[in-house]
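J.: Let's see this in three dimensions:
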Amino acid sequence: MAIVPIILAGGAGTRLWPLSRQLYPKQFLSFIGERTMLQDTARRLEKLETASPLLVCNDEHRFLAAEQLRQVGIEGALVLLEPVARNTAPAIALAALHAIGNGADPLLLVLASDHFIADADIFAEAVIQAVDLAEAGKFVTFGITPTRPETGYGYIRRGPRHGAGFVVDGFEEKPDSDIASAYVSSGAYYWNSGMFLCKASRYLDELERHEPAIVAACRDAMASPRKDGQFLRIDEAAFVACPSKSVDYAVMEKTADAVVVPLRTGWSDIGSWSALREAEGTDEQGNAFRGDIVAVSARGTLARSESRLVALLGVDDLVVVETKDAVLIAHKSRVQDVREIVEELKETGRQEHLTHRDVYRPWGHYDSVDCGDRHQVKRLTVKPGAKLSVQMHRHRAEHWVVVRGTARVRKGDATVVLTENQSIYIPVGEIHALENPGETPLEVIEVQSGSYLGEDDIVRFEDRYGRS
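T.: From the prediction side, this is the model:
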């Protein structure tokens, strides 16, 4: 029976601010190694014989997700777009409905896009062991053998052996430290990884039994899906009406057919800075450093630098994370509360919870270098062969200076080609477009000036990415 991987990429990762942000959440970041967490999840599937993965993500992340899959050689994977977030149970229901749409009934391998798994071979072996159970109608969840009394994870209580796994005797919420210690000592509990394998039809049947409103809303949303390149769009109004509930609460904790297969390898959901420190390992002083870090007499500290030198002197048990526009300094005992900083940023009308200084677009990215009342400076990087939309601005003019590569510029009815050290002026209201006709990245310094500099001052006439 075919296995269809379902990769859920809708998380926010607020506890990993300032790296993880609303428009660039943790699944699209690299924390351990060079690849992003989404890319690691997708590449992990190479150890298995599966169909092409189906990615479920938020509409505003669609180009980022597609580009990251393309970078690791996964071309044209279908990306199912959620117009709003409704948690994991509806997301999986949408994927299941799509999977059975052509009369098939494959096994769904449901994976989070933001998990660290140390050994891909052991992961693949566990999935293979689970196939017979899933084909027999079981809901197979993968339990992580605990290595410490972790209070940040849910637990699965193991019952009698059943095939390659064990009957699930119960799911336990995140415990306090004493209860967690008892769980680990007993040897009868696993960490709940949130990954599972089951038939598509079984998932829909069981979900309809316990949460019929979710299935009804998802059926309505998938009644007339619209294909947009590699993106699959659903009915927004129908999905907005869908209840929001996790798959654990909606199905896994209610079904009588849950089975747990042990997954005996290093694992983490990288849900906080302390979890990242545990996953990537520490030096003899208990430190975990990444980037340009100089430390003297520092212990038990995680420090990450994205753009400049970070110097530590005589500090213990801290988390220090530097980006181009924000620095987090927290005691490691408070890392679960980083989301309070994010809420404070929202309430005070700031933007640092939304996006980084580097903003990614389907044509490339830009870095907001400087900004004032009536000016803004950006460094644009345009991918080879990419083109910004044909557009105009009502409130701002733009000056473009090419610093690397070749630019093809439309200005009104004229088209000009610019090379390094050449520039052009785009007046307010002028229809224009910027394109990279070359084979290397194009870098342009853009100076905006005018009475309003917001990103919503764009009138698009043509756009190869479907945004006009």
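J.: Please count neighbours and contacts with C-alpha atoms only from this point.
T.: Fine.
J.: just the helices in the chain please.
T.: Along the chain, counting by DSSP state H, helices occupy 37-44, 62-71, 88-99, 120-135, 177-186, 200-210, 212-221, 236-240, 247, 273-280, 338-347.
J.: Residue 93 is in contact with residue 246, correct?
T.: No. Using Cα atoms under 8 Å as the test, residue 246 is too far from residue 93 to be in contact (11.2 Å).
J.: Give me the distance from stretch 199-210 to the chain's centre.
T.: Distance of stretch 199-210 from its chain centroid, counting by Cα atoms, centre = their mean, to the nearest Å, is 26 Å.
J.: Tell me which residues are up against that stretch.
T.: Contacts to stretch 199-210, defined as Cα atoms under 8 Å, 6 or more residues apart in numbering, come from residues 93, 96-97, 99-100, 105-108, 134-135, 137, 214-215, 250-251, 254-255.
J.: If we use 7 Å, what do you get?
T.: Stretch 199-210 has contacts (Cα atoms under 7 Å, 6 or more residues apart in numbering) with 93, 96, 100, 105-108, 134-135, 137, 215, 250-251.
J.: What residues of that stretch count as buried?
T.: 199, 200, 201, 202, 203, 204, 206, 207, 208 (16 or more other Cα atoms under 10 Å).
J.: now do stretch 80-87
T.: Across stretch 80-87, burial judged by 16+ other Cα under 10 Å covers 80, 81, 82, 83, 84, 85, 86, 87.
J.: and which of those is nearest residue 360?
T.: Checking the buried residues of stretch 80-87 against residue 360 with Cα to Cα, the nearest one is residue 81 at 18.0 Å.
J.: Can you tell me how far residue 448 is from residue 99?
T.: To residue 99, residue 448 is 47 Å away according to Cα to Cα, to the nearest Å.
J.: Check the helices of the chain for me and report the most buried one.
T.: With neighbours defined as mean count of other Cα atoms under 10 Å, the helices of the chain peak in mean count at helix 88-99, which reaches a mean of 23.
J.: Proceed likewise with the subsequent sequence, for comparison:
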Amino acid sequence: MPSPAPIVPVILAGGSGTRLWPVSRDSLPKQFQVLTGSHTLYQQTLQRVADPSLFAAPLVLTHEDFRFFARRQAAEIGMEVTVALEPMRRDSGPALIAAALIAQKLHGEDCLVLALAADHVVLDEPLFLDACRAGAQAAAEGQIVTFGITPTEPSTAYGYIRPGSPAGAGGARPVAAFVEKPDLATATRYVAEGYLWNSGNFFFPASVLLEEATRFEPDMVAAVRAAVETAIEDLGFIKLDAGAFATAPAKSIDYAVMEHTRRAAVVEGRFRWSDVGSWDALHDLAEGDEAGNVTRGPVTLLDSRNSYFHSEGPLVAGIGLDNLSVIATEDAVLVMPIDRAQDVKGLVAQLKTERHNAASEHLKAHRPWGSYQTVCRGERFHVKKIVVEPGGRLSLQKHYHRAEHWIVVKGTAEVTLDGRVFEVRENESTYLPLGGVHRLANPGKIPLELIEVQTGSYLGEDDIVRIEDVYNRP
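T.: Reported below is the predicted structural model:
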């Protein structure tokens, strides 16, 4: 008897998640943030497919800007992943075609692919795994399966699926129709008529998805196939060819394939699920106090109810509040009625138009080697806190307009300056003159923390001339 085809989890982790601003921003989107529980949404997704008796090692598709987050956060929970890099966002159609092609290269032509968004929350893992087993049965018979979620309410935040009949393998039913996000009255009717929420997660044989995509979107498949065939290995990542991938039409897998194919099936998922598309979704997911408040971080309330509070540092105190969402980070605070959460995307667009840096960038900037955060800045100085992870190495570089002072507050720094290599220990400092060719590294076993004081006529991040970089950045 032939062995069953391997199930390859594909984690789509390239989105931006602007509806969860100010926590989720372009520089560090929601999938790599801790919003529920003690792990990031991406880590939670990986943990759901960690059983080696059921799943092969995950394949992660993400944007090049997030490649080190994807690898580092997987390593933090003891998982090894293959990471493929999309050079630009082209929606889920090209992403899943690329995933199918790469999965075939890694696991054979007959592999089954379980495609999951990295930023969803699933609260009933046993029921999720039951749905996966049912989906695998249907996919093994040549169907492209989508997971439809049993609605808990007539939500206007999701698209819906109308299941057909009869049920086939694993209880999968043919998809009679996909419908867009409805108004409340229509959503109420959909729930009464047995429609399911469209979760945007899929199960399919790689060969079948490619066959159907070639039927309906031949140009998309040709472009993505060229991008995969000419991909290069870069520091252990699979880097798709940018020129070829850019020619793929930007289109979701729903529009590209699912709404046209006769092989679409739906498996009903009875697990509690959310795409965490807005702050009110996080309020609904959590168990509130006796007054209906949900809090995360340093929050103190008096005579307040039915509200959501999230703080990443500053103390948030409230009196007499009702039906509000308050989200505080170190450099931005969002306050709104809890039912206006869907308007955050428009607010972020306005902030970008007004050129607010906080619209896209966090105060704490993450880099492959660690992070840095502004402490204080003025006309001719900039003070930063720099953290270099164990084994991390900054690029060998120089500056045309600034000098730097480094004061080590924790760990030991290995400093390269104009060809000389020396160590700077806790409570010691060193000076890097303007134009000096230098590098900072952490040879130790604990994070290196230092204060950097920049002085000069121009202090922008673009005044960096990289001479050598172990992370292959330009």
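J.: returning to what we had before: ok, of the contacts of stretch 199-210 of structure 1, which one's closest to residue 24 of structure 1?
T.: Among the contacts of stretch 199-210 of structure 1, and counting by Cα to Cα, the member closest to residue 24 of structure 1 is residue 93, at 24.9 Å.
J.: so what's the closest one up against?
T.: Going by Cα under 7 Å, 6+ apart, the list of residues near residue 93 of structure 1 reads 204, 215, 218.
J.: and the residues you listed as JSON lines, adding distance to residue 143 of structure 1?
T.: JSON lines is the format used below for the contacts of residue 93 of structure 1 (distance: Cα to Cα, whole Å):
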{"residue": "204", "distance to residue 143 of structure 1": "23"}
{"residue": "215", "distance to residue 143 of structure 1": "27"}
{"residue": "218", "distance to residue 143 of structure 1": "29"}
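J.: Pick the one among those residues closest to residue 129 of structure 1.
T.: When those are compared against residue 129 of structure 1 (criterion: Cα to Cα), the nearest one is residue 204, at 23.0 Å.
J.: which residue lines up with that closest one in structure 2?
T.: Under the alignment by TM-score structural alignment, residue 204 of structure 1 pairs with residue 210 in structure 2.
J.: same deal with residue 276 of structure 1?
T.: Aligned partner of residue 276 of structure 1 by TM-score structural alignment: residue 282.
J.: what do you get for residue 303 of structure 1?
T.: Under TM-score structural alignment, residue 303 of structure 1 pairs with residue 309 in structure 2.
J.: what sits against that match?
T.: 294, 295, 296, 325, 326, 327.
J.: pretty sure the last one contacts residue 333?
T.: Read it as residue 327 of structure 2. Yes. Proximity of residue 327 of structure 2 to residue 333 meets the contact threshold set by Cα atoms under 7 Å, at 5.7 Å.
J.: Which of the two has more residues huddled nearby?
T.: Using other Cα atoms under 10 Å as the criterion, residue 327 of structure 2 and residue 333 rank with residue 327 on top: 23 against 16.
J.: quick one: residue 100 of structure 2 and residue 258 of structure 2, what's the gap?
T.: Distance from residue 100 of structure 2 to residue 258 of structure 2, by Cα to Cα: 15 Å.
J.: The stretch 201-350 of structure 2: strands as residue ranges?
T.: In the stretch 201-350 of structure 2, the strands defined using DSSP state E, counting those that start in this stretch lie at 232-234, 237-239, 264-269, 273-274, 294-296, 299-302, 308-311, 316-319, 324-328, 333-337.
J.: Give me the mean distance between the fifth one and structure 1.
T.: Here strand 294-296 of structure 2 is compared with structure 1 after superposition; its mean distance to the aligned residues, by mean Cα distance after the TM-score superposition for structure 1, is 0.6 Å.
J.: do the same with the longest one
T.: Mean deviation of strand 264-269 of structure 2 from its aligned counterpart in structure 1 after superposition (mean Cα distance after the TM-score superposition for structure 1): 1.2 Å.
J.: which part of structure 2 lines up with stretch 399-410 of structure 1?
T.: The aligned range for stretch 399-410 of structure 1 is 405-416, by TM-score structural alignment.
J.: what's that stretch in contact with?
T.: 421-432, 438-444, 446-454.
J.: would you turn the buried residues of stretch 199-210 of structure 1 into a markdown table with distance to residue 411 of structure 1?
T.: Listed next are these as a markdown table, based on distance: Cα to Cα, whole Å:
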| residue | distance to residue 411 of structure 1 |
| --- | --- |
| 199 | 55 |
| 200 | 52 |
| 201 | 55 |
| 202 | 57 |
| 203 | 54 |
| 204 | 53 |
| 206 | 58 |
| 207 | 55 |
| 208 | 56 |
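J.: Out of the residues you listed, which two sit at the greatest distance?
T.: The most widely separated members of the buried residues of stretch 199-210 of structure 1, counting by Cα to Cα, are 199 and 208 (14.3 Å).
J.: Next, work out how far apart the counterpart of residue 259 of structure 2 in structure 1 and residue 172 of structure 1 are.
T.: In structure 1, the residue paired with residue 259 of structure 2 according to TM-score structural alignment is residue 253. Distance, residue 253 of structure 1 to residue 172 of structure 1, by Cα to Cα: 9 Å.
J.: same thing with residue 19 of structure 1?
T.: Taking Cα to Cα, one finds residue 19 of structure 1 at 30 Å from residue 172 of structure 1.
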